[in-house]
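Asks: mind looking at a prediction? Sequence and model below.
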Amino acid sequence: MLSPPPKINGPYCVDNALDDLPAIKYAEYLFLNSNMVESEQYCLDIDSQKERLYVTSGYCLIQCLKAIMSYEDEDLQEANKHVKHGNNLAFKHRAPPAPLVSRIAGLVWENSAIGVGFIKSMTPVQRHAELLYAETFLSFRTMINIYLLLGRYLEVVDAEAAARAEALEDKSIDKDFRSGVELGVGASNLILSLMPDKLLAVAEIFGYRGNRDAGLSILMKAGGWVKGEKLPRVDAEEEGLRRTLADICLMCFHLVISTVTFRGVDLEMAETILDYNLKRYPNGVFFLIAQGRLFALRSQPKQAISSYTRALTAQTQYRSLHYISFWELAIANLALWEVGASLEQWHAQEREATWSKACYIYGAASCLLQIGGEGKEREARLEEAAALLDRIPGVVHKIAGKSIPIEKFVARKARKFASQGRHLLLPALELAYVFLAIDHAPRAILLEKILPVVEQALDTLKANESNIEKYESKAKRFWDDYCLAHFLEGVCWRFVTYPDKEAIITEEETTSRQINRVEAASRAQRALQQVIKHGFKIELDHYIVYHAHYELGRLYICMGDNEKARKHLDLVISGKPLEAVPALRKSQLMMRTTAVLEALDQGRESP
């Protein structure tokens, strides 16, 4: 356990700003080990006037996290106030700009007025202030420009040190500054690399390059990580202030962003980084949640639930952090097809969380409709679900006048429920697909719990296929239900046949549940082809057709038929309408399809 540094005495002096680094490292340790309130109070105790460069910036970070978790207007405004104050404080610590004449001359020949020369002329405090100014600046463009300049500065001084045969790195640059630059440059590269190719090509004209491999390498360098090695080459005594933040950034990429991209994703590396940090911060809520994500991606939802539950008990100070666990628990329980347990988590979020009330409400309503029941019990659940769905139009968020895609999706589902006599087919299973719970459901769950539910729905539809008018007399839409049921059947059989490449399948599961892969793949193929065949008859759920092409393309890749796979994936990404009405949720699908095609082009395996 890290001990608190000696108490700070005397008035604050700008020239001694870096003397506060041990204090902010201790505050960071408290925060990462789930002692959030103690960390926040420690910052206030040593800097009640909010005049110390690093302490103020650390306090800003805490306020930003609180605001992001709660998403309350009051918290967001408070965080914005603290960030502006932190940015102004960093600005006051920065080096004064060179005279205009010198800056103009610097455009013609190199001098100390602009660029790397200007950074070289700064004192250590001024360089740290420049870094903190970037970290607290609300303009992404300005932030990246500063990071790139500081990154070039490190490259130059390191090259000069190597030329002098001193070392591969300039030892005069402190680790705290270096880790901050590596975090900023690495994260910037990762973020830019997620942009569509056409948009990235435009960004590159202005000097912004999103090199994912370079970004990952720089972030790993901050922690001394080397692929294939279980321990870092940088220990806790030698690490920089932002080393753990770089580790968290890496875990976010491998465990969260990996849902929309494949290139660079390495779950083994994520596990190595996670194990190291869990030993350092055994009670760290962020690392326990990351552990749950790792289990979920490996199709181990039971173990994921255990980690998320531990995260709930690890800290009780910031209630808003519990909402992340509630969300993940709801999805993990859907992967186990424990719909009642998922309902409890949706209810908990619907009552308290504010990030997306529409999603939480729809999650609860879909589970209620899925559970159903008989007689009065069924009627009571139907009434409760109807009351919940009626609330959705009033809680949908808009950002810059635009609806969030997932909220637009659930809003349309709520309208569909009302328009077709309070009926939705397999709503919880459809939601499980949307949130990738089917992708990471264990094979036994798919075979024994989920597919029987789908087959029951298909039997009902087949019984009505000869008399569609009767089915639709109750305002139900036969072909919407028909295509949805076959789509979910196809997706389930696809993952039964070819589990996600990261899935851990036990020997017992392999031997006790042997399947005929050819037959199972054929069932998946036939089901998805039925969706494509009848997709033009869909009235509302047009997204199903696009996703059917995507899933069929992925299935063909698993079957080794890349030519057919490319045909379906190219249809998705072409932008051409695949049915009469444009579909919702296309942006995320486009990202995933692009990632699959990229993996296909490079001969790499995609999940």
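Replies: That came through, no problem.
Asks: hey, let's count contacts and neighbours off CA atoms from now on
Replies: Noted.
Asks: give me the element Ala358 is part of.
Replies: helix 357-371 (DSSP states H and E).
Asks: and the comparison structure, right after this:
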Amino acid sequence: MDRSATQSLLAVPLCHARLSSLLSCRISDSMYHALIHATIVEMRAMMTFEHDDIINAGSTMKGAQAVCHRFRKKFTVVGKMSKPTGEGFTEDELHAEACYAECLLQRAALTFLQDESMVSFLKGGMKVRSSYMIYKELHQFTQSHDFHKGPNHSHLEGGVSLGIGAFNLTLSLFPPRILKLLEFAGFSGDKEYGLAQLQEGASSLNLRSLLCTMLLLCYYTFLTFILGTGDDDISEAERLIKPYLSRYPKGAIFLFFAGRIEEIKGNINKAISLFEDGCAAQQAWKQFHHMCYWELMWCFTYKRVWKMAYFYADLLSKESRWSKAMYVYMKAAFLSMLPPGEEHPFGDNEVELFRQVPSYKQKIAGKSPPTEKFAIRKARRYNSDTPRTLPVPVLEMMYMWNGFAMIEKDEALTQGVMETLLEAERKLHEGPVNEYSIDDSCVITLLKGLCFRNQGQIDRAEACFMHICSSEKHIHHDDYLVPNALLELSLMYIRLGRKEEAIRLLQRAKHNYKEYSMESRTQFRIHAALSRLKAMPEENDSL
């Protein structure tokens, strides 16, 4: 491997045009130039979600994989390659293994996006498994006494830390029933070990340190909230991003994560400012703006500024291909929150928008995203000549993205949401009874319970969650309510130190309810809560 080329790549600032020009001259003869160039092309494809970009990314990554393959050590055993063990490898050959594994993993991701067939899904799965096995072999070798550190060993170790860390962390998030199947295929996951590997990769000067940092930031600022309990310490994310913000104060991706951190801390106005700065920081990749638009939409939701939230949902519906059904649903939902008689932006009508939602359904990796299926099911209520209106569709979807954790630290935001819920409850009780009345009442009760919990009114929160559980036989459409009420009640008990009660509720939610809306997300959160309880000190058992 060309050491000077590696050092020059490390010195490159985060400028897309300059980086592309630097890489283009070496992509056919340097594994790292080829890999980084292909990664940039794939990032663009992931953001645009355009078919041509995905095809181009797949072709580019396949070419990068071929370049990496040329540098790999060749073994011939009855006409087949044996598994690499590290013994007798040159440093370049070890780097080639790490780069090849990374190419396999990225090609698998593109395979899942590009084709919905079972054959493609299996091919993608085989690439993932091959990548995982290479990383395991490399990790074992780099940790052994036989490993001789060459001049570029930090980049090799960074690549191994990235792969091992990403696999362990990702696999640890899966509920046991899924993990058992993955373990049968040779996978295993340890969250703490995965985090340690990624932190090790992020803390050293290597080509993957930024990627390790990004994965950690995604975990601390997104995964722990969307698929976890939302109680993790955000200080680690602040520590990780601080040096990057100091060096790149106008770096769009760093401004984005800084905004997300402030959002989690409940500093919504500061978060809005940072997301707006992130949009203004660069114009080369407009698709990056969509990430900021999504967060801005929710920030204005927390503030109950419905028209501004609608504005960002509208931008997403027109510019982003990621989930048009979700964006149109949110547009309709925001309009439904406006007071009667208030002028609607652009003359849009929420009933017409709700009716359009199913037409934008899409599939990723052969399946419709759960949030899209949830939105489509909810929107069906508007298909009849006399639509059955949703009481608080914005706040219900806000719950699905764990938004109530975002407003917990600002008492005024929680109180504002509670006022909206009380007004919706009043209208529901004053209106005619229909087949959705009990379901709608329970939706409002669940969200009120979350507000009471935020406000420290434990008895009232507990009463809300218990009311939903006692109404189970009368709930006909919103089947997600009872398991989620059990989950939220258990999370409250965990905070109170009532460990045994929390475990019973979580086990009930885990085993007694199947095939309900957003089940996978709820199961991920149940798994996270049980893992957290398992890690608690034994002396709390009697509480």
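Replies: Cool, the structure landed. Values in this document were obtained by computation on a predicted structure and should not be read as measured data.
Asks: hmm, back to that, got the contact list for the helix holding Ala358 of structure 1?
Replies: Under the contact criterion C-alpha atoms under 8 Å, 6 or more residues apart in numbering, helix 357-371 of structure 1 has outside partners 339-340, 342-344, 346-347, 349-350, 381-382, 384-386, 388-389, 391-393, 395-396, 406-407, 410-411, 414, 424, 426-428, 431.
Asks: quick check: it aligns to which part of structure 2?
Replies: Helix 357-371 of structure 1 corresponds to residues 324-338 in structure 2, going by TM-score structural alignment.
Asks: now the helices for the stretch 401-550 of structure 1?
Replies: 405-419, 427-434, 443-445, 451-464, 468-472, 478-497, 507-512, 517-534, 543-559 (DSSP state H, counting those that start in this stretch).
Asks: in the shortest one, what counts as buried?
Replies: Using 16 or more other C-alpha atoms under 10 Å as the burial criterion, the residues of helix 443-445 of structure 1 that qualify are 443, 445.
Asks: just how off-centre is that helix within its chain?
Replies: Put simply, helix 443-445 of structure 1 sits 26 Å off its chain's centre (C-alpha atoms, centre = their mean, to the nearest Å).
Asks: now intersect the contacts of helix 357-371 of structure 1 with the strands, please.
Replies: Among the contacts of helix 357-371 of structure 1, none falls in strands (DSSP state E).
Asks: output the helices of the stretch 401-550 of structure 1 as JSON lines; include the columns distance to Asp73 of structure 1.
Replies: JSON lines is the format used below for these (distance: least, C-alpha to C-alpha, whole Å):
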{"stretch": "helix 405-419", "distance to Asp73 of structure 1": "19"}
{"stretch": "helix 427-434", "distance to Asp73 of structure 1": "28"}
{"stretch": "helix 443-445", "distance to Asp73 of structure 1": "41"}
{"stretch": "helix 451-464", "distance to Asp73 of structure 1": "42"}
{"stretch": "helix 468-472", "distance to Asp73 of structure 1": "45"}
{"stretch": "helix 478-497", "distance to Asp73 of structure 1": "38"}
{"stretch": "helix 507-512", "distance to Asp73 of structure 1": "49"}
{"stretch": "helix 517-534", "distance to Asp73 of structure 1": "43"}
{"stretch": "helix 543-559", "distance to Asp73 of structure 1": "33"}
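Asks: any idea which of those gets closest to Ile289 of structure 1?
Replies: With C-alpha to C-alpha as the criterion, Ile289 of structure 1 lies closest to helix 427-434 of those, at 19.5 Å.
Asks: which strands and helices lie in contact with that closest one?
Replies: If you count contacts as 3 or more C-alpha pairs under 8 Å, 6 or more residues apart in numbering; DSSP states H and E, helix 427-434 of structure 1 packs onto helix 322-335, helix 357-371, helix 478-497.
Asks: for that helix, give me the average deviation versus structure 2.
Replies: Comparison of helix 427-434 of structure 1 with structure 2 after fitting gives an average deviation of 1.4 Å (mean C-alpha distance after the TM-score superposition for structure 1).
Asks: so where is that helix in structure 2?
Replies: Going by TM-score structural alignment: helix 427-434 of structure 1 matches residues 393-400.
Asks: quick check: buried residues in the matching stretch?
Replies: Buried, per 16+ other C-alpha under 10 Å, within stretch 393-400 of structure 2: 393-399.
Asks: counting by contacts, list what the longest helix along structure 1 packs against.
Replies: If you go by DSSP state H, structure 1 has its longest helix at helix 140-163. Counting contacts by 3+ C-alpha pairs under 8 Å, 6+ apart, helix 140-163 of structure 1 is packed against helix 115-120, helix 124-135, helix 175-193.
Asks: reformat those as TSV; add distance to Tyr26 of structure 1.
Replies: What follows is those, written out as TSV (distance: least, C-alpha to C-alpha, whole Å):
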stretch	distance to Tyr26 of structure 1
helix 115-120	28
helix 124-135	18
helix 175-193	14
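Asks: tell me, how many neighbours does the counterpart of Ser179 of structure 1 in structure 2 end up with?
Replies: Structural alignment places Ser179 of structure 1 opposite Gly158 in structure 2 (criterion: TM-score structural alignment). Per other C-alpha atoms under 10 Å, the neighbour tally for Gly158 of structure 2 reads 26.
Asks: same check on the one 4 residues further on?
Replies: Here the count is done by other C-alpha under 10 Å, and Leu162 of structure 2 has 28 residues near it.
Asks: structure 2: which residue goes with Val491 of structure 1?
Replies: Here Val491 of structure 1 is matched to Leu450 in structure 2, going by TM-score structural alignment.
Asks: again with Ala527 of structure 1
Replies: Checking TM-score structural alignment: Ala527 of structure 1 goes with Cys464.
Asks: ok, the nearest residue to that match once chain neighbours are set aside to Ser4 of structure 2 distance?
Replies: The shortest distance from Cys464 of structure 2 to any non-neighbouring residue, by C-alpha to C-alpha, 6 or more residues apart in numbering, is to Gly449 (5.1 Å). Gly449 of structure 2 sits at a distance of 60 Å from Ser4 of structure 2 (criterion: C-alpha to C-alpha, to the nearest Å).
Asks: looking at those two, which is more packed in?
Replies: Gly449 (27 against 9).
Asks: show me what contacts that one?
Replies: Contacts of Gly449 of structure 2 (C-alpha under 8 Å, 6+ apart): 460-465.
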